[in-house]
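J.: next comes the sequence, and after it the predicted model I'd like to discuss.
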Amino acid sequence: MKNLKLFITVLGVFLLTACATRLTKPQGPALPPKVPFDAFQKVVLYPITINPEFADSSPNIDAQTKMNEYLVSLLRVTFSDKEYVIADEDYVVSASDKRTLVLSPRIKEIKYINTAARIFAGAMAGGTAVLMDVKFEDATNDVVLSQPEFYADASAWSGWGADNKVLNRVIEDINHYTKLNR
């Protein structure tokens, strides 16, 4: 009887704990670029890349795809007054008479809990977190204007939908930074 109580107690503690998600957080606020983005006539957006260390997880790849689609749609509106090019990995920025801003977003670290994992493992699956950076580059002068980092997370106990909201929040922060520095 004593062993059964101990077993139930240990099982209860195990079920109430969650895997901690710990990613590197940015060291400070995103600094403004060297040149305002309104100085450019053309914007080239490369697809979001992912650190190979985190690319072996299919939920992380799914998150990368969702984030890329959302970023493309938000920046299309943000740069509606400019020539906007959605590039693929092989796209080469050519010499042009238009001053060109190149955006290269990258997922540095990610832990994404998809819906299936959340349903079956609940809080034990841990939380979702994303750390990204975006290189804003003046292609005309081959100068990096800024490379800010963006971070968002949600604890394992944040509730349904919080995992996808983390992905959206990081992309919205990137879009906000872009609007703020026009």
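T.: Structure's in. What do you need? The structure displayed is predicted, hence computed values, not measured ones.
J.: drop to CA atoms for contacts and neighbour counts, all remaining ones
T.: OK.
J.: check the gap between Trp157 and Ser57 for me.
T.: Applying Cα to Cα, to the nearest Å, the value for Trp157 to Ser57 is 22 Å.
J.: and Asp142, by the same measure?
T.: Asp142 sits 34 Å away from Ser57, taking Cα to Cα as the criterion.
J.: ditto for Asp173
T.: When distances are taken as Cα to Cα, Asp173 and Ser57 turn out to be 24 Å apart.
J.: tell me where the chain has helices.
T.: Under the criterion DSSP state H, the chain carries helices at the ranges 2-16, 58-78, 115-121, 162-180.
J.: here's the one I want to compare it with:
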Amino acid sequence: MKSTLKKFFIPTLFVSISLLFSACATHIKISNTMNPPPGEAFSNFTAFAMKPVTLASRYANNDTNEKALVKIQENLSLVMEPTITNWNHIGATKGGTQRTLVITPVVSEIKFIGGAARFWVGPAAGSSAVIMRVTITEKETGKTIATPEFYSSAGAWSGSWTIGGTDNAMLGRIATRVTDYLIKNYASPVGGPTGSQ
């Protein structure tokens, strides 16, 4: 009897553990660790516009993703709204031809585990990850100045221990990586990290 139970229990245990760890994995990743410098410094422009963050169509119309999007937007706006206002003020004092820099951020891939899922399912809900691609163009000519991408993630186990705290922190990190890149490339084109290390 014990031998039969052992034969049943041990394979079942291994299958359960492997399923748990496969659930923890996410296939959302990027390979590049650095974004190349933009075509020119953003300070060469005289006007600036940053569009609201959008979700790639296959991730839209999902309540969890939409809530994540709101948080990302809040974090971006906190830094970029005053920054864009200041850049536009500086640009207005310049002479010559107006050049407008348009910044278009898109969440191209996301897997976000909310607090409720973390509470009830824990690490079995898997890890969280997000990729944001930002297209930066000159409005007057349509010329692409830069197309940086940014990555952030939160582990399944750390998300479970914090009941979603690290998942939410991931949304702040992705916004910070975008704002750091934009601000650092204002004075001169230097590029910046993607966050994939």
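T.: Perfect, I can see it now. None of these values were measured; they are calculated from a predicted model.
J.: re the thing from before, of Asp142 and Ser57 of structure 1, which one has the most company?
T.: Legend: neighbour count by other Cα atoms under 10 Å for Asp142 of structure 1 and Ser57, higher for Ser57 (14 against 11).
J.: so what corresponds to the more buried one in structure 2?
T.: When the two structures are superposed using TM-score structural alignment, Ser57 of structure 1 falls opposite Asn62 in structure 2.
J.: who's in contact with stretch 130-143 of structure 2?
T.: Outside of stretch 130-143 of structure 2, the residues within contact range by Cα atoms under 8 Å, 6 or more residues apart in numbering are 28-30, 99-112, 144-153, 171, 174.
J.: list buried residues within those residues.
T.: Among the contacts of stretch 130-143 of structure 2, those classed as buried by 16 or more other Cα atoms under 10 Å are 28, 30, 99-112, 145-153, 171, 174.
J.: re the thing from before, deepest-packed of the helices of structure 1, please.
T.: The highest mean neighbour count among those, using mean count of other Cα atoms under 10 Å, belongs to helix 162-180: a mean of 19.
J.: with structure 2 superposed, average distance for it?
T.: After superposition onto structure 2, the mean distance of helix 162-180 of structure 1 to its aligned counterpart is 0.7 Å, using mean Cα distance after the TM-score superposition for structure 1.
J.: now the angle between helix 58-78 and that helix, please.
T.: For helix 162-180 of structure 1 against helix 58-78, the angle between stretch directions is 30 degrees (axes from the mean of the first three to the mean of the last three Cα atoms, to 10 degrees).
J.: matching residues in structure 2 for helix 162-180 of structure 1?
T.: Aligned by TM-score structural alignment, helix 162-180 of structure 1 corresponds to residues 166-184 of structure 2.
J.: now do the matching stretch: everything it contacts.
T.: Looking at what lies outside stretch 166-184 of structure 2 - Cα under 8 Å, 6+ apart - the contacts are 68, 71-73, 75-76, 79-80, 112-114, 128-132, 150-155, 158-159, 190-195.
J.: and the aligned residue in structure 2 for Ile48 of structure 1, how many neighbours?
T.: Ile48 of structure 1 maps onto Val53 of structure 2 when the alignment is built from TM-score structural alignment. The local packing of Val53 of structure 2 (other Cα under 10 Å) involves 21 other residues.
J.: for Pro82 of structure 2, see how far away Arg99 of structure 2 is.
T.: Note on Arg99 of structure 2: its distance to Pro82 of structure 2, by Cα to Cα, is 20 Å.
J.: residues in contact with the nearest residue to Ala117 of structure 2 once chain neighbours are set aside?
T.: Nearest residue to Ala117 of structure 2, sequence neighbours excluded (Cα to Cα, 6 or more residues apart in numbering): Ala125, at 6.7 Å. If you count contacts by Cα under 8 Å, 6+ apart, Ala125 of structure 2 has them with 23-24, 113, 117-118, 156.
J.: cool, and Ile28 of structure 2?
T.: If you count contacts by Cα under 8 Å, 6+ apart, then Ile28 of structure 2 has 109-111, 129-131 around it.
J.: closest one of the residues you listed to Phe9 of structure 2?
T.: For the contacts of Ile28 of structure 2, the closest approach to Phe9 of structure 2 (Cα to Cα) belongs to Lys111, at 32.8 Å.
J.: one step back: indicate which one of the helices of structure 1 is closest to Pro29 of structure 1.
T.: With respect to Pro29 of structure 1, and counting by Cα to Cα, the nearest of the helices of structure 1 is helix 162-180 at 10.6 Å.
J.: in strands only, show me the contacts of stretch 166-184 of structure 2.
T.: Those of the contacts of stretch 166-184 of structure 2 mapping onto strands are 128-132, 150-154, 192-193, per DSSP state E.
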